[in-house]
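[1] Make a model of this:
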Amino acid sequence: MALIKSNTVFTSLLILVALFGVAVGGTVHKVGDSSGWTIMGANYESWASSRTFQVGDSLVFEYNKDFHDVTQVSHNDFELCESSKPLAKYQTGSDTISLTKPGLQNFICGVPGHCDIGQKLQILVLPASLGPVAAPLPAPVRSPTTSLSPSPVVNAPQCQMGPSPAPHSAASTSSVWNGFSFLVLSLFILV
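    The predicted structure follows:
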């Protein structure tokens, strides 16, 4: 009887741990919120600037597939609203795109004219969080200069993607739960 009870408890805890592990994965971002992926009433630049995107997150594009698509393009093609050389193309009307690498990611509607009137999305995907113990990178060391003139400014792309991510993110929470899950599972195997 004790063996059956311990197997039931073990199985229940294993299921519970697995469910918690799945529940704290990356963030799912519904593009355009309630407006979805459309040319009507959505400002995707503003939408993106209010969020932080990390590797492990995903984007959900919901749209009418008879009138729109989702075309992933290079930065240059994004600026030109050019869809003839897509990196990827989605046409189901409900597409989930996993963010698997850091850097700029560019999406447009490939229907002629839609990108030109604002149906385009550029996001900056940050690396997955290393957890709460990650130390910040030190500032670069500047060598002394004899000139009093200002340093030359290098033209760099401007990214206005909103606030920096909070130190406690879904990815760090996921790491904590994964560690906790492993600990609990190990304890039950040993018992």
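[2] going forward, measure contacts and count neighbours with C-alpha atoms only.
    Will do.
[3] May I have the residues that are in contact with residue 62?
    Neighbouring residues of residue 62 by CA atoms under 8 Å, 6 or more residues apart in numbering: 30-31, 36-37, 93-95.
[4] would JSON lines of those residues with secondary structure be doable?
    JSON lines is the format used below for the contacts of residue 62 (DSSP: H, G, I helix; E, B strand; the rest coil):
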{"residue": "30", "secondary structure": "strand"}
{"residue": "31", "secondary structure": "coil"}
{"residue": "36", "secondary structure": "coil"}
{"residue": "37", "secondary structure": "coil"}
{"residue": "93", "secondary structure": "coil"}
{"residue": "94", "secondary structure": "strand"}
{"residue": "95", "secondary structure": "strand"}
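[5] quick one more, to check against the first:
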Amino acid sequence: MATLDHIIVVLAVLAVVLFPTSTKATDYGVGDGSGWTLGIDYQAWANSKTFKVGDNLVFNYPQGVHNVFQVDGNAYTNCIIPPPSKAHTSGHDIIGLSSPGKAWFICGVNEHCATFNQKLAIDVKA
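    Sure, this is the predicted structure:
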């Protein structure tokens, strides 16, 4: 007859085999307490983070004051604003990082990107 200790060991081994450890996704509040706004060095903010597939970027800002576009590298560099229908505008936009590689984000309000450098480029790890 199996003892309780043996049953616990067997269950622990089964748990390790059947349910491998997974890393928990991280939600990153862009700009931390400052949020998505003017006057923040978002590259300096991003440099202290390691972004991975499955993580989320959370853009917090007063609705109607800013917006968020996920763009390509050229649009990021040149602050090319996509059509308004592509904008995230809720003031609490959660954007999932679904694939490895570069990801670029800009604010499309007025000259916030071009004049005030309200943009973010990150490298997403697999």
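[6] could the contacts of residue 62 of structure 1 go into TSV alongside neighbour count and distance to residue 74 of structure 1?
    Compiled in TSV, the contacts of residue 62 of structure 1 are given as follows (neighbours: other CA atoms under 10 Å; distance: CA to CA, whole Å):
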residue	neighbour count	distance to residue 74 of structure 1
30	16	22
31	21	19
36	19	22
37	28	19
93	18	22
94	17	22
95	15	19
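[7] Now check residue 70 of structure 2 against structure 1: what is it aligned to?
    In structure 1, the position corresponding to residue 70 of structure 2 is occupied by residue 72, as judged by TM-score structural alignment.
[8] Likewise for residue 80 of structure 2?
    By TM-score structural alignment, residue 80 of structure 2 lines up with residue 82.
[9] name the element that match belongs to?
    Under the criterion of DSSP states H and E, residue 82 of structure 1 resides outside all helices and strands.
[10] show me what contacts it?
    With contact set as CA under 8 Å, 6+ apart, residue 82 of structure 1 has these partners: 73, 110.
[11] What is the neighbour count of the match of residue 70 of structure 2?
    Counted with other CA atoms under 10 Å, residues neighbouring residue 72 of structure 1 total 24.
[12] Quick check, it in contact with residue 87.
    Yes. Using CA atoms under 8 Å, residue 72 of structure 1 and residue 87 qualify as a contacting pair, with a distance of 5.3 Å.
[13] which SS class is the corresponding residue of structure 2 for residue 104 of structure 1?
    Matched across to structure 2, residue 104 of structure 1 falls on residue 102, judged by TM-score structural alignment. Using three-state DSSP as the criterion, the local structure at residue 102 of structure 2 reads strand.
[14] Roughly how far does residue 102 of structure 2 sit from residue 123 of structure 2?
    According to CA to CA, to the nearest Å, residue 102 of structure 2 stands 5 Å off from residue 123 of structure 2.
[15] more neighbours, those two?
    For residue 102 of structure 2 versus residue 123, neighbours defined as other CA under 10 Å are more numerous around residue 123 (16 against 12).
[16] List the contacts of the residue lying closest to residue 117 of structure 1 once chain neighbours are set aside.
    Leaving out its chain neighbours, the residue that sits closest to residue 117 of structure 1 by CA to CA, 6 or more residues apart in numbering is residue 39, at 7.2 Å. With contacts defined as CA under 8 Å, 6+ apart, residue 39 of structure 1 is in contact with 114, 117-119.
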